[in-house]
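>>> predicted model, plus sequence, below.
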Amino acid sequence: MSDPVHERPVGTPLTDETWAGLAPSVLVSVARYDACRLEIERSGLAPGIREAVAEPVYSDWQLPGQYPISAYVNDLDGHARLHGAMGTLTREARSELSVLLAALDARFVSASVPDEEGELRPWLKPSPGDEPHGFRLRRPRRHPW
């Protein structure tokens, strides 16, 4: 079985350096959040399948060199979950990880522009009466789709 405290995300720039630099107590806080999140995800599964899911499943189903608009929307959702997760972590973890999240936010802003024409709005699926806000008002600087 895997050890989520010592695992790290893969496929992102600077991941090794960043993950290695986190305090052990921060890694424990993140692992605690991940375990809670996994239980929420497992709760919606049928009993026979639920027990088989022991850790999050990450898949990279898109073709190399392609970035569909659905992946962009999923990235926006993931970003919102990251910000939401910050409130559940310890103060030490929030302090250390907020620097990383701010750097991620800055990279996003530099790679995107305001979506003044609302080009992405049909894919954002906001709730009725809910207006897009924050990063959902931005689109990639160059269209990959």
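That came through, no problem.

>>> from now on I want contacts and neighbour counts done on CA atoms only, so please keep to that.
OK.

>>> pretty sure residue 26 sits against residue 93.
Yes. Under the criterion of C-alpha atoms under 8 Å, residue 26 makes contact with residue 93 at 4.7 Å.

>>> for residue 95, see how far away residue 38 is.
Distance, residue 38 to residue 95, using C-alpha to C-alpha, to the nearest Å: 24 Å.

>>> the two: which is more packed in?
Applying other C-alpha atoms under 10 Å to residue 38 and residue 95 shows that residue 38 carries more neighbours, namely 16 against 13.

>>> one more to weigh against that first structure:
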Amino acid sequence: MAVVKELLRTESDGTLSFGDYTLASKTKLEDFEFQGNLYKVKTFAEITKLEKNGMFVYESVPGTAVENFKAEDGTVSFKVSAPKDVQFTLELEADSEYVVYMDGVNMGDMKTNLSGKLSVSAEMDEGKTVEVKIEKK
């Protein structure tokens, strides 16, 4: 998977791609309009963060490249790559249960905290892409 050199872009299938973990220093892009919302991305080797209308959406440590990010109707799906193991956090519905799938394998049920955050760890290798799908139960 290639990093997203534009930092944030719209894909032809109506999804978003963002993040460049190869950058040495924090780089950001603000006021990116997509489907009537304004997005902001901050990304570099140590962290990638996406906000929508000023609200938290996605964060990873270390930085990642995310392709085909789609969040709707209780489901979030995307492809993620990073040079090493990663932890990403998503803003979902508070105090709810979700099923987490990675590369089509059910990784189990997870519950969001009272603020709606769900954190997931993934084993990564340079050049490897993991397909993530998170569905509300």
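Now that the structure is in, tell me what you want to look at. Just so it is clear, the model here is predicted, and its values are computed rather than measured.

>>> drop the TM-score for these two in here.
Remark: TM-score between the superposed chains equals 0.23 [TM-score structural alignment, normalised by the length of structure 2]; 67 aligned residues with a C-alpha RMSD of 6.0 Å.

>>> residue ranges of the helices in structure 1, please?
Ranges of helices in structure 1, per DSSP state H, are 15-21, 24-43, 47-50, 69-86, 91-110, 121-124.

>>> how about the fourth one: buried residues?
Judged by neighbour count using 16 or more other C-alpha atoms under 10 Å, the buried positions of helix 69-86 of structure 1 are 72-73, 76, 79, 86.

>>> again, but for the second one
Applying a neighbour-count criterion of 16+ other C-alpha under 10 Å, one finds 26-32, 34-35, 38, 42 buried in helix 24-43 of structure 1.

>>> for those residues, which one is nearest residue 15 of structure 1?
Nearest to residue 15 of structure 1 among the buried residues of helix 24-43 of structure 1, counting by C-alpha to C-alpha, is residue 27 at 13.6 Å.

>>> neighbours around residue 9 of structure 2, how many?
Neighbours around residue 9 of structure 2, by other C-alpha under 10 Å: 18.

>>> wait, residue 48 of structure 2 touches residue 56, no?
No. Assessed by C-alpha under 8 Å, residue 48 of structure 2 is found out of contact with residue 56, at 11.7 Å.

>>> more neighbours: which of these two?
Higher neighbour count among residue 48 of structure 2 and residue 56: residue 48, with 27 against 17, using other C-alpha under 10 Å.

>>> which residue packs closest to residue 80 of structure 2, ignoring adjacent ones?
Distances taken as C-alpha to C-alpha, 6 or more residues apart in numbering place residue 66 nearest to residue 80 of structure 2, at 4.6 Å, with adjacent residues excluded.

>>> with that, I have no additional questions.
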